[in-house]
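In: Need the 3D shape of this:
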Amino acid sequence: MTEQSPVKYKRVLLKLSGESLMGPDAFGINRETIQSTVEDIKEAYDMGVQIGIVVGGGNIFRGVALGSTGMERTQGDHMGMLATLMNALALQDALRKNGVEARVQSALNIERIAESYIRGKALRHLEKGRIVIFAAGTGNPYFTTDTTAALRGAEIGADIVLKATMVDGIYSADPKKVPDATFYKTITFDEVIKRDLKVMDATAFALCREQNLPIKVFNIRKKGSIARVCRGEDEGTLVYNP
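Out: Now for the predicted structure:
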């Protein structure tokens, strides 16, 4: 890992959705898409940024959806946690094949597959130049991976949470459904919560607000966007405490 250009954020928590790994496929992991994502992560890594990652599992399993079709919610959420572990292992493999050492830490105890989440150990990995991928959510049902990202970001002392989406940032409404929706370059946590803008869940926003941990919402499909955010360039929407 070499520092090639100045960065604004030296330690970040990147939140990836499971869907962002699907690419054009209906489900699962698209190899070209995960390779492109890893290349973008490596670009930021090569600048000297310490990176923690939380990945969702919606491309494999979504417990909330099953809860509405008869499966008990806790059981469904536990299955969703295992889906995030599968995505984490796929990311780890892709990162290693691109020359980046990565560790998976799981909130569920699965020692033969991944390390158990230990904050001190995660910090040491980051300081030694390893990417840490946090899997299995918080280890508890009813908490989303967005909330996990806020929690892990606070725990590792991240400078910012990077929320990767499929749009350019936060809008007043879904820009795919409302073409003239207002785009926000900056917005406060209070405004996001008050307007019920659902780019992340309210618990995640509230936790980041309490910890004074800003969030940058950006488009993961734009090549090089992770590195641009880490350099502090004009990319996406910044959610902050005024």
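
In: C-alpha from now on. contacts and neighbour counts both.
Out: OK.

In: my read: M166 touches S225, true?
Out: No: M166 lies out of contact with S225 (Cα atoms under 8 Å); the separation is 11.8 Å.

In: intersection of neighbour lists for those two?
Out: Counting by Cα atoms under 8 Å, 6 or more residues apart in numbering, the contacts common to M166 and S225 are F218, N219.

In: Mind checking which of the two has more residues around it?
Out: S225 (22 against 14; other Cα atoms under 10 Å).

In: pull the longest helix from this protein.
Out: Assignment by DSSP state H gives helix 73-97 as the longest helix of the chain.

In: what's it in contact with?
Out: 18, 29, 34-35, 38, 42, 55-58, 60-64, 66-67, 101-104, 106, 133-137, 139-142.

In: One more pass at 7 Å, please.
Out: Helix 73-97 is contacted from outside by 35, 38, 55-57, 60-64, 66-67, 101-104, 133, 135-137, 141, using Cα atoms under 7 Å, 6 or more residues apart in numbering.

In: Could you check how far the residue of the chain positioned farthest from its centre is from K194?
Out: Within the chain, the residue lying farthest from the chain centre (Cα atoms, centre = their mean) is G70, at 28.8 Å. For G70, the distance to K194 equals 32 Å [Cα to Cα, to the nearest Å].

In: do the same with G236
Out: On the measure of Cα to Cα, G236 and K194 end up 20 Å apart.

In: which of these two has more neighbours?
Out: Remark: of G236 and K194, G236 carries more neighbours, 26 against 10, as counted by other Cα under 10 Å.

In: ok, the more buried one - contacts?
Out: Applying Cα under 7 Å, 6+ apart, the residues contacting G236 are D168, G169, K185, K216, V217, F218, N219.

In: to compare against the first, here's another:
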Amino acid sequence: MDGADGQAKTTYKRVLLKISGEALMGDQGYGLHPPTVQRIAKEVKSVHDMGVEICMVIGGGNIFRGLQGSAQGMERTTADYMGMLATVMNALAMQSALEELDIHTRVISAIPMDQVCEPYIRRRAVRHLEKKRVCIFAAGTGNPYFTTDTAATLRANEMSCEAIFMGKQVDGVYDKDPKKHDDAVRYGQITYDEVLQQHLGVMDASAIALARDNNLPIIVFSLDEPGGFRGILAGEGTYTRVHG
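Out: Below you'll find the predicted structure:
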């Protein structure tokens, strides 16, 4: 929906965008694909231009995935810390792309590394958002055994976000994998408990439970659709809303 000046309007004031590390690798099988990072940065800018305060959490699976490392015999805690460091690399790449678009950003890490980014201090992060800076939260929760999905839900609650926007490769939550099944049905809305009971893989179970306990809606949409993030904030496009 557009206002009289043609500028899209939205009821959201502050949101968290969660994307996987794999979203940054484009068609490559590994690492960062700069044109894809730039495309996602433009999506974030289009929402920032609507006056929405944005924070982000980016996974690290394009560089290193802790669970995969531990499955190959690496000690789980070490593997998870390596995964956290991968998220910092992705956050710095996204910061660079956003700042090329004149969007002020802060990378905020749960693991202190002062020469690279800020340590996580909640009140400081809130102040950055109030000043319309995009905050990219890195290094998960700072603890092993927790996924970036859980980190995203935790940070969204701490920042008083109105919703988590999950940028996926599909345009919502389906009853089965739409890439493998032509008869897969997309849900318009679904409850947290239904997601858990049906093992629908929106987020891991602890992240869904944390969102449910704090009544934090999760909007699942396709990040591959140009203009999709902005469109959904303006009430257009296809997506699934996970709520109580």
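
In: Filter the contacts of helix 73-97 of structure 1 down to the buried ones and hand me the PyMOL line.
Out: Selection of buried members from the contacts of helix 73-97 of structure 1 for PyMOL, criterion 16 or more other Cα atoms under 10 Å:
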select buried, resi 35+38+55+56+57+60+61+62+63+64+101+102+103+104+133+135+136+137+141
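
In: Now intersect the contacts of helix 73-97 of structure 1 with the helices, please.
Out: Q35, V38, G63, V64, L66, G67.

In: if I look at the counterpart of the residue farthest from the centre of structure 1 in structure 2, how far off is A79 of structure 2?
Out: Taking TM-score structural alignment, the alignment pairs G70 of structure 1 with G73 from structure 2. Counting by Cα to Cα, the gap between G73 of structure 2 and A79 of structure 2 amounts to 10 Å.

In: Kindly report the same for A125 of structure 2.
Out: If you go by Cα to Cα, the gap between A125 of structure 2 and A79 of structure 2 works out to 28 Å.

In: for I111 of structure 2, same thing?
Out: 15 Å.

In: again, but for K9 of structure 2
Out: Counting by Cα to Cα - K9 of structure 2 and A79 of structure 2 are separated by 43 Å.

In: what residues are up against S106 of structure 1?
Out: Taking Cα under 7 Å, 6+ apart, one finds A114, E115, S116, Y117, F134, A135, A136 in contact with S106 of structure 1.

In: Map the third one onto structure 2.
Out: Alignment note (TM-score structural alignment): S116 of structure 1 maps to P119 of structure 2.

In: right, and that match touches P112 too?
Out: Yes: in terms of Cα atoms under 7 Å, P119 of structure 2 counts as a neighbour of P112; the distance is 5.0 Å.

In: neighbour-wise, which of these two wins?
Out: P119 (18 against 14).

In: In structure 2, what residue spans correspond to strands?
Out: Shown for structure 2, the strands assigned by DSSP state E span residues 14-19, 53-58, 105-109, 118-119, 134-138, 164-168, 173-174, 186-187, 189-191, 218-222, 240-243.

In: Save those as TSV, and put in distance to R155 of structure 2 too.
Out: Formatted as TSV, the strands of structure 2 follow (distance: least, Cα to Cα, whole Å):
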stretch	distance to R155 of structure 2
strand 14-19	8
strand 53-58	9
strand 105-109	11
strand 118-119	14
strand 134-138	8
strand 164-168	10
strand 173-174	23
strand 186-187	26
strand 189-191	21
strand 218-222	13
strand 240-243	18
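
In: Wait, A135 of structure 1 touches L108, no?
Out: No: applying Cα under 7 Å, one finds A135 of structure 1 not in contact with L108, separated by 8.2 Å.

In: residue nearest the centroid of structure 1?
Out: K15 (0.6 Å).

In: roughly how far apart are the residue opposite it in structure 2 once aligned and A151 of structure 2?
Out: K15 of structure 1 maps onto K18 in structure 2, with residues paired by TM-score structural alignment. The gap separating K18 of structure 2 from A151 of structure 2 is 10 Å, by Cα to Cα.

In: Also H33 of structure 2?
Out: Taking Cα to Cα, one finds H33 of structure 2 at 24 Å from A151 of structure 2.
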